[in-house]
Structure formats: structure tokens, C-alpha cells
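**Student:** This is a predicted model, with the sequence first.
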Amino acid sequence: MSNDAPIPATPWPRALLFDLDGTLVDSVPDIADAINTVLVAEGFAALKVDDVRKMIGNGIQKLVERAFDASGKPLAGDELTAMTERMMEVYGKGLTVATTPMPGALSAAAWLHRRGHRLAVVTNKPEALSREIVDHFALDEMFTVVVGGDTCATRKPDPEMLFHACRELGVAPEDAILVGDSPADVNAALAGGFPSIAVRGGYTNIPVEELGADCVIDSLDDLAEALAHLPASVPSA
């Protein structure tokens, strides 16, 4: 990201709210390894990494539900809760073994931080696991707020997590935008009236151009140019 990339000469956007998986980091190798460990222990075949990629975006419980459903054993109730807890236990021991930053993520975060923008991670992954990943990649000084899937009463696509992040950052919602890669991200932004930028190469079953974001970029290397042309929008709540 170029340090002299153009950006509007206004305080907006004071804050940027980033999804984690598929936006800031490519975590699918470690997620796939964890869910496959659980599946194999239960007597099922391991899933392909590309298939697991399509299951990510609505939290670990939904991932477990989708993985077992794809293996021919739908889960619900106590069974789903137990397997979700097992998945979190396994995954928690290998959060950053093969996880890597997404293209442009580290330079974009550093550039935004230098310019004084306030940054938050807003992810459906549990907060403690998310903080460990953020810390591992030395993003904690730039991303001063981490909102996880268990931080609020609801998760994306409900917009409450975005409003909570704004409160924690000390900015008005109309001064923030969302950067994500999935339907859950963009739908949360749409529900709250936040402008959004969708990044290619993430975890979505829907073509990124059809998510409904205000702007689509190839990678976070293109974020500065996108911000320069994205008009401010006032959230609805």
C-alpha cells in the first residue's frame, strides 16, 4: 500500500471494522485441520480444504453443523454443542500453525494506523481465539478492539457487533465502514447502514460482486484507492 495514496481530506472514515477469517488472515488450513481431526475421530472421512472454506463465515458451531451434515450425520442440540466444544478445543491448540496474513493485510493495517484511523476486528470467531491470532501477527497495537462471536448477544449478519465495535472505538457509526469477504459481513453492514468494502479471495459461496458491497477490491493492497472513492453513508441505527 502506497503511503501517498489519495484519501478524502475529511475525518471520514475515522474507523474501519475488519472481518478476520478470509479478510485479514487465511485461516482455512488450520480450521480444516481441526474439523477434520474431529470428523476422523468420529469415524468420518476428512473433508477437502476447499469444501471447508465454503463452510466458514457464521461461527464455529455453524461450521461444525455444516461439516457433519456434509459427512451424512446432521447434528442438533446437545450433540452439536458437544462437537462444537470439541472443535474449539482442537482448534485452540493450533490457531496459527498454517494460518497466514491475507495479501496486503499487514501493510494496509500499518498504513491506516499511521494515518490515525481507528481499527477493530469484528468476527464471528470466538473473541479469545481471535485475540490470539491478532496478537500472533502483531496486529494488537493497531487493532485496539476485537469483537468476537461471543462478545455480543448476536453475531453477523446482525449489525449489533458493528455498533458495539464503534462504541468501543469511541466513534459514531456514521464515521465507520466495514471491510469483509463474506455474505455475513456485507449483510451486517447493509442491516446497519454501514458502507462496506468486499475483498476477493475470501470465504464466500456467492460471487463477491453479488454480495451487495459498495466496493469490491482484489486485495487489501487496493484499500487506499477504494477509500478515496467511497462516499460516506449514515447508518440507520
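**Tutor:** All right, it came through fine.
**Student:** going forward, measure contacts between C-alpha atoms and count neighbours the same way
**Tutor:** OK.
**Student:** May I see the buried residues of the helix or strand containing K62?
**Tutor:** In this assignment (DSSP states H and E), K62 forms part of helix 60-70. Counting neighbours by 16 or more other CA atoms under 10 Å, one finds that the buried residues in helix 60-70 are I60, Q61, L63, V64, E65, R66, A67, F68.
**Student:** Work out the gap between it and the centre of the chain.
**Tutor:** The gap between where helix 60-70 is centred and where its chain is centred comes out at 18 Å by CA atoms, centre = their mean, to the nearest Å.
**Student:** Stretch 194-211 now?
**Tutor:** Shown here is stretch 194-211, whose average C-alpha point lies 11 Å from the average C-alpha point of the whole chain (CA atoms, centre = their mean).
**Student:** what's around E79, how many residues?
**Tutor:** Residues near E79, counting by other CA atoms under 10 Å, number 12.
**Student:** Tell me where the protein has strands.
**Tutor:** Read by DSSP state E, the chain holds these strands, from start to end of the chain: 15-18, 25-26, 100-101, 118-122, 143-147, 176-180, 196-199, 215-217.
**Student:** between these, which gets nearest to E79?
**Tutor:** Proximity to E79 (CA to CA) singles out strand 143-147 among those, at 27.0 Å.
**Student:** quick one, that closest one and strand 118-122 angle?
**Tutor:** Strand 143-147 and strand 118-122 are oriented at 30 degrees to each other (axes from the mean of the first three to the mean of the last three CA atoms, to 10 degrees).
**Student:** Pipe the strands of the chain into TSV and attach mean neighbour count and distance to A226 per row.
**Tutor:** Listed next are the strands of the chain as TSV, based on neighbours: other CA atoms under 10 Å; distance: least, CA to CA, whole Å:
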stretch	mean neighbour count	distance to A226
strand 15-18	26	13
strand 25-26	22	20
strand 100-101	16	20
strand 118-122	26	17
strand 143-147	22	20
strand 176-180	27	11
strand 196-199	27	8
strand 215-217	20	7
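**Student:** could you redo the ones you listed as a markdown table and give each row distance to E89?
**Tutor:** Compiled in a markdown table, the strands of the chain are given as follows (distance: least, CA to CA, whole Å):
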| stretch | distance to E89 |
| --- | --- |
| strand 15-18 | 25 |
| strand 25-26 | 20 |
| strand 100-101 | 21 |
| strand 118-122 | 22 |
| strand 143-147 | 20 |
| strand 176-180 | 26 |
| strand 196-199 | 30 |
| strand 215-217 | 35 |
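**Student:** let's bring in a second model and compare:
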Amino acid sequence: MATKTGSSLSALDTGLRHLPSRNKQVLTAQPVKHESNPIGRGGRTLSHHDGLDFEVVKAVLFDIDGTLCNSDPLHFKVFQEALQKEGFNNGLPIDETFFRRNISGRHNPDILAELFPEWTAEKANQFAEDKEAAFRCLAGSTLCRMPGLTEFLGWLEETNRRKVAVTNAPRSNAQCMLDALDLSARFEQIIIGAECACPKPAPDPYIVGLNALAVQPSEAIAIEDSPSGIRAAVAAGIPTVGILSGQEAATLRTAGARWLIRDFKDLMDVIYKKAPEEQGTPVEMR
């Protein structure tokens, strides 16, 4: 059935970006005060001179989608096809800009309440279930670990640092991705946003993660790829690394990321204290 057939995508996009979040009132924790550090002042990558000191880090809280693996292209494909089938935007496919601004990293009920406010809860739930099932069909044989992740996880384990995964994905999706990446046994707990009082961008999932690890925010870092996830981690008081797997650098800085990396190889460079000239090809600001 065609819905939203009278809306233009650009108009809807503009409107959605100004709608208040239903979870905004939860964000009462004071964010960490800092200056956002771009990936490479002058175009260089993050280095050990930029204030990321692993000597004080006792635990790492990882997002899953777009962080452990580059899953956004699959989510984009599935959402694009599902929305087009519903007649969204007069049946024209959404583009990647719309996906990044309005969908990536967000909780399904919040997304669908804004895209289809006239839908019943039953209709929205069925759409979400069908979409997630389509994602799992693709993810099981497609996903691979982010560059440097294997080495970074190994270093954390060798140095007895703790780790959990914190995600807005449904538990079935989270488990599917971890199985596909052969990472199911590598995390102490999997924190699911929908199983907390509020999902990201509220801080609740990260607060649950900190409590599970019995660490203070200053003793941990979070690694996130989406504005929603970064806002959640920062609201929980956790210094946050933004990974540039899909979003623009400026978007992640605005959300509150203290550091930006291309992938986990950049973190290994920091751990082994490589100077910028010893690192890989410099990344230009996007």
C-alpha cells in the first residue's frame, strides 16, 4: 500500500531533522567537556600525541553495526527496498544522505514513528521484523571484521582489559552479526538498547554497560559510528571514539566524538605509539 505519496524526500528530510527526540528528556548526564579532535589536524591520522591514553583505559564499550563491521551498506539496501515497496517518497528510492541523517544508528520504533506516523504499532512492528529478517539473510554470508579489529581485540585480552558490546540492533540481529564475524565469545555481555529503559541516543545502554563492567566513565572509552550512538556514550560520560565507516567526520564531531579514526588500525598505531609519519596514508578531512 502506498503511503506518504504526497511527500517529497527533501522536505521530509528537513522536517525530520528538526523533530524533537522522544528520548531527549532522558539525556540529563553532563557530557564530557573537551575539544573534538579531528582525524588528523592538517590531514593526519590520530596519534599518541592526541590525548588518547590507553594506560588509563580499563574497558572498551563497542557498538556493533558499523563499528565491528561495515554493515551500513546492507542496512541501506534493505531499508531502501522496504520503503520503496511501501510507496514512501512517491515510490522513489531514498538516497544515502537521507539514510545517514534519518535512519543510521537509530531505534526502529523511533524511525518508523517519524516516517509513518499514521501506522499502527502492529503495522510498524511487522515492517521492522520483515526488514530485520531481510538484513539477517544478507549479513550471515557478507559481513567481515573492520580492519585492525582482530589485533585490537587481541591486545585488549592480552592486557586484561574488559569489553562489552552496546547496540540498538535487535538481539537476533546482534547475535547474527557476532556469529558472522566469529566474535560471539569475545564480549562479556551484549547490551541491547530495546532491553534497557531507553535505547540510544539515551545514555541508558551505556550506563548498563558501565555497571556490568564495574568501571567509571573516565576509565573507559566507547567506539561508535553513528551520531545517535555517540550522543548516548557522551551523555553517559564516556570519552568516545568515532569510526568513519559511514558518516562524515563533521557529523561525528558535532555529535561529541573526541577522536576520529578510519578503522582499528589507527588505534593500534596509538597503542604502539607510532608517529604520524610512520602511519599509513594520511586521511584528508571529509
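**Tutor:** Perfect, I can see it now. Because the structure is predicted, anything quoted here is derived from the model rather than measured.
**Student:** What lies in contact with the helix holding K62 of the first structure?
**Tutor:** The contact list for helix 60-70 of the first structure (CA atoms under 8 Å, 6 or more residues apart in numbering) reads 35, 39, 47, 52, 55-57, 74-76, 80-81, 83-84, 87-88, 124-125.
**Student:** Try it again at 7 Å.
**Tutor:** Applying CA atoms under 7 Å, 6 or more residues apart in numbering, the contact partners of helix 60-70 of the first structure are M55, I56, P74, L75, L80, T84, K125.
**Student:** and if you look at stretch 201-216 of the first structure?
**Tutor:** Counting contacts by CA under 7 Å, 6+ apart, the residues touching stretch 201-216 of the first structure from outside are 22-23, 53-54, 56-57, 181-183, 186, 195-200.
**Student:** now do 8 Å
**Tutor:** With CA under 8 Å, 6+ apart as the test, stretch 201-216 of the first structure has contacts from 21-23, 26, 53-54, 56-57, 181-183, 186-187, 190, 195-200, 218-219, 226, 230.
**Student:** okay, now the alignment partner in the first structure of G154 of the second structure: neighbour count?
**Tutor:** With TM-score structural alignment as the criterion, G154 of the second structure lines up with A110 in the first structure. A110 of the first structure: 16 surrounding residues under other CA under 10 Å.
**Student:** so A110 of the first structure makes contact with M142?
**Tutor:** Yes: A110 of the first structure lies in contact with M142 (CA atoms under 8 Å); the separation is 7.1 Å.
**Student:** Determine the longest helix present in the first structure.
**Tutor:** Using DSSP state H to define each element, the first structure has its longest helix at helix 77-92.
**Student:** Give the buried residues for it.
**Tutor:** Neighbour counts using 16+ other CA under 10 Å place L80, M83, T84, R86, M87, M88, V90, Y91, G92 of helix 77-92 of the first structure among the buried residues.
**Student:** can I get these in TSV with distance to G116 of the first structure?
**Tutor:** Listed next are those as TSV, based on distance: CA to CA, whole Å:
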residue	distance to G116 of the first structure
L80	43
M83	42
T84	39
R86	40
M87	38
M88	35
V90	38
Y91	34
G92	33
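**Student:** Quick check: the aligned residue for V25 of the first structure in the second structure?
**Tutor:** Pairing criterion TM-score structural alignment: the partner of V25 of the first structure within the second structure is identified as C69.
**Student:** just checking, its match touches T150?
**Tutor:** No: in terms of CA under 8 Å, C69 of the second structure does not count as a neighbour of T150; the distance is 11.4 Å.
**Student:** how much space between the residue of the first structure positioned farthest from its centre and N36 of the first structure?
**Tutor:** For the first structure, the largest distance from the centre (CA atoms, centre = their mean) belongs to G43, which lies 30.8 Å off. Here G43 of the first structure is placed at a distance of 10 Å from N36 of the first structure (CA to CA, to the nearest Å).
**Student:** and if you look at E85 of the first structure?
**Tutor:** 14 Å.
**Student:** try T154 of the first structure
**Tutor:** T154 of the first structure is 27 Å from N36 of the first structure, where distance means CA to CA.
**Student:** ok so, going back, got the contact list for the match of V25 of the first structure?
**Tutor:** For C69 of the second structure, the contacting residues are L143, C144, R145, M146, by CA under 8 Å, 6+ apart.
**Student:** cool, and G209 of the second structure?
**Tutor:** G209 of the second structure makes contact with L61, V164, A165, V166, I191 under the criterion CA under 8 Å, 6+ apart.
**Student:** What of K54 of the first structure?
**Tutor:** Contacts for K54 of the first structure (CA under 8 Å, 6+ apart) come out as Y203, T204, N205.
**Student:** Show the buried residues in the residues you listed.
**Tutor:** Buried residues within these, defined by neighbour count using 16+ other CA under 10 Å: Y203, T204.
**Student:** What lies in contact with the longest helix of the first structure?
**Tutor:** Counting by CA under 8 Å, 6+ apart, helix 77-92 of the first structure makes contact with D30, I31, A34, I35, T37, V38, I60, Q61, V64, E65, L129, all of which sit outside it.
**Student:** which ones are touching the aligned partner of S184 of the second structure in the first structure?
**Tutor:** Using TM-score structural alignment as the criterion, S184 of the second structure maps onto D140 of the first structure. For D140 of the first structure, the contact set (CA under 8 Å, 6+ apart) comprises R131, V134.
**Student:** where's D140 of the first structure relative to N205 of the first structure, distance?
**Tutor:** Distance, D140 of the first structure to N205 of the first structure, by CA to CA: 30 Å.
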